[in-house]
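[1] Provided below for reference: sequence and predicted model.
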Amino acid sequence: MRAVDLHHGSSSETGHVRKVNEDAFLVAPPLFVVADGMGGHAGGDVASGIVIEEFARLSDEGYDSREGAEAVVATLTRCQVRIRDYATAQARAGHRLHAGTTVAVALLVEDERGPKWLLANLGDSRIYRLVDNELDQVSVDHSVVQELMDAGEITLAEAADHPERHVITRALGAALDSLEPDFFLLPLAAAERILLCTDGVTGMIDDATVGRILRQSDDPRDAADGLVQAALMAGGHDNATAVVVDVVGLVTDESFDFVRQRESLETKLGALP
């Protein structure tokens, strides 16, 4: 696959209410993941941690750039097995817990027309894109309120305060038997900036605020931190995590590697002398 110059930033905070950060994220260009664990300490944080471990393994071992969806499904399947095995072992030890997690994934793939973004999600962790300064939510929440909105039974304003707004209909978890991630394939030009975030961000700030922060922050690190800090200032009722990725362009130098790219980025942004 042709190398793509990517700049990125990430931020994650526990928030003002939760005692443990059950969110987890992975930045391993050209693979990015956000996971929002469910089930509390020793449940949700373990589940989200398993997701990050398995996708880090995918990054280390590599994947066929023309079979990205298959690689994602295989990785999610390994996550599911590990989460189920963990919950079973805990139950045998007398610890009843719920271990589950949402997942949002962005990775570069390639077809005959060149590199593209392959995006995938389970649950209500979201994927947005910014193109021509316009914010667009790519992923669709797997939640009760989303289904009610799709059916025309409630409005967007009513969804914000709905008593079942946190009920997820699809996720990784010990009680689930099948995986049904949604996939989206986008040309690089159609997604100049990608945002992966947990509902601790989008549950506290609206899309207008998300778009404003993404537009006003040229540095993706500032954008990610700005989103999380805005969520904290709005109440910080949940763990909040954001990963922002910018597509800078295609790399023509065949000797390009991502270690050198990171060093170059740090120099450009003033992190190195």
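    Thanks, I have it. Numbers count the residues shown, from 1 in each chain.

[2] alpha carbons only for contacts and neighbour counts from here, please
    OK.

[3] what residues are up against Val138?
    By C-alpha atoms under 8 Å, 6 or more residues apart in numbering, the residues touching Val138 are 126-129, 184.

[4] now swap in Arg96 and tell me
    So Arg96 contacts 87, 90 (C-alpha under 8 Å, 6+ apart).

[5] dropping in the other structure now:
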Amino acid sequence: MPEAVTSSRVVSTVTGPIELRWAEVTHQGRRRENNQDAVLSSFPLFVVADGMGGHIGGEIASSRTVERLSAAVKRETVSPDVIEEALERAVDDIASHTETTDDGTGTTVTGVYLDLTGEEPTWVTLNIGDSRVYLLRDGALAQVTTDHSVVQELIAAGRLSPEEAENHPYGNVITRAVGPSDGVVPDYVRLEVVDGDRFVVCSDGLTKELTDYGILHFLLQHEDPAAAVDAMLEAALENGGRDNVSIIVVGARLVSADDDTSTVEISSPVSS
């Protein structure tokens, strides 16, 4: 089992400091030969990419997408324009690997970032594909992103129930991805920052094995992000681990003047 690590950072904003704590884990699962997921967990952007296509084509697609996003984050403030330019470069990277990729090679890209450019700090989620972002707020868990998948379209059209979708033969077919076509733009959702917010960003390898109630259970049981991702990964593997599993948990706390905090990023290992 990989060892999860909790990182923390206090950031200054126009409305006061915010402490972020996060952890990530990725695992090939119990039935896959390699891991085609890739994870970016670097303030202010937290992203999961789930690759598809060929023996290693999906791995190339997800890794190049995360590398392009990571490079963009290091250079500039995160914005939709920055994200979309990085994704365009990733599409070119994927297409350049002609020996291992084809027209069906691509990757999901899903995540959340903290936007500090406005009058108030806000969260922004982004999504292409069927990886997901969940938000835990006031004790309730909500799926923020909407899957780009055949079964989600059938659900939206009233032709399929969520229960029927769980075992639908087209359950793995997505309708939007980075790679197969040019100019793919993520869906964005902007959210206010509330004290105690906790996000889960995950590939479908988690949601195939763990219900929304299960995700909520482990978040409520484990305040520490590393402990939460470890517990969810262990449960997903115990439930079958049929796919690669990637999980990021990000939490935010509004810092008061009496809190003893610093702006230094701190990392501490947590046993898995």
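    On my side now, so go ahead. Keep in mind the model is a prediction, meaning the values are calculated, not measured.

[6] Just the buried residues from the contacts of Val138 of the first structure, in PyMOL please.
    Of the contacts of Val138 of the first structure, the buried ones can be selected in PyMOL as follows, counting by 16 or more other C-alpha atoms under 10 Å:
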select buried, resi 126+127+128+129
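
[7] In TSV, list the contacts of Val138 of the first structure along with secondary structure and distance to Ala159 of the first structure.
    TSV is the format used below for the contacts of Val138 of the first structure (DSSP: H, G, I helix; E, B strand; the rest coil; distance: C-alpha to C-alpha, whole Å):
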residue	secondary structure	distance to Ala159 of the first structure
Arg126	strand	16
Ile127	strand	19
Tyr128	strand	19
Arg129	strand	22
Phe184	strand	25
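
[8] Spell out the secondary structure type for Arg31 of the second structure.
    Per DSSP: H, G, I helix; E, B strand; the rest coil, the local secondary structure of Arg31 of the second structure is coil.

[9] Next: Thr6 of the second structure.
    Relying on three-state DSSP, one would call Thr6 of the second structure strand.

[10] burial of it, as a residue count?
    Here the number of neighbours of Thr6 of the second structure (other C-alpha atoms under 10 Å) works out to 20.

[11] re the thing from before, now, which of the contacts of Val138 of the first structure sits nearest Ala240 of the first structure?
    Proximity of those to Ala240 of the first structure was ranked by C-alpha to C-alpha; the top entry is Arg126 with 12.0 Å.

[12] does the closest one really touch Ala104, like I thought?
    Yes: the criterion here is C-alpha atoms under 8 Å, and Arg126 of the first structure meets it with Ala104 at 6.6 Å.

[13] circling back to that earlier point, please point out which of the contacts of Val138 of the first structure the second structure shares.
    Retained in the second structure: 126-129, 184, out of the contacts of Val138 of the first structure (criterion both residues aligned by TM-score structural alignment, their matches' C-alpha atoms under 8 Å).

[14] So which bit of the first structure is stretch 129-143 of the second structure matched to?
    Alignment of stretch 129-143 of the second structure against the first structure: residues 123-137, by TM-score structural alignment.

[15] Span of the matching stretch from start to end?
    Start and end residues of stretch 123-137 of the first structure are separated by 14 Å (C-alpha to C-alpha, to the nearest Å).

[16] so what sits against both of Arg126 and Ala104 of the first structure?
    Residues within reach of Arg126 of the first structure and of Ala104 at once, by C-alpha under 8 Å, 6+ apart, are 196-197.

[17] any idea how far Ala142 of the second structure lies from Gly129 of the second structure?
    Separation of Ala142 of the second structure from Gly129 of the second structure (C-alpha to C-alpha): 18 Å.

[18] Same drill for the two, tell me which one is more crowded.
    The neighbour comparison of Ala142 of the second structure against Gly129 (other C-alpha under 10 Å) goes to Gly129, with 27 against 13.

[19] ok, the more buried one to Tyr188 of the second structure distance?
    13 Å.

[20] Pull up the overlap in contacts between the two.
    If you check Gly129 of the second structure and Tyr188 against C-alpha under 8 Å, 6+ apart, no residue is contacted by both.

[21] Wait, Leu122 of the first structure touches Ser178, no?
    No: using C-alpha under 8 Å, Leu122 of the first structure makes no contact with Ser178, being 11.6 Å away.

[22] Looking at the two, which is more packed in?
    Between Leu122 of the first structure and Ser178, counting by other C-alpha under 10 Å, Leu122 is the more crowded of the two (28 against 12).

[23] For the more buried one, list the residues it contacts.
    Leu122 of the first structure makes contacts with 102-104, 141-142, 170-172, 180-182, as judged by C-alpha under 8 Å, 6+ apart.

[24] Which one (most neighbours) among those residues?
    Neighbour max across the contacts of Leu122 of the first structure (other C-alpha under 10 Å) = Leu172, 31 neighbours.

[25] how far away is it from Ser139 of the first structure?
    16 Å.

[26] same deal with Thr88 of the first structure?
    Taking C-alpha to C-alpha, one finds Thr88 of the first structure at 31 Å from Ser139 of the first structure.
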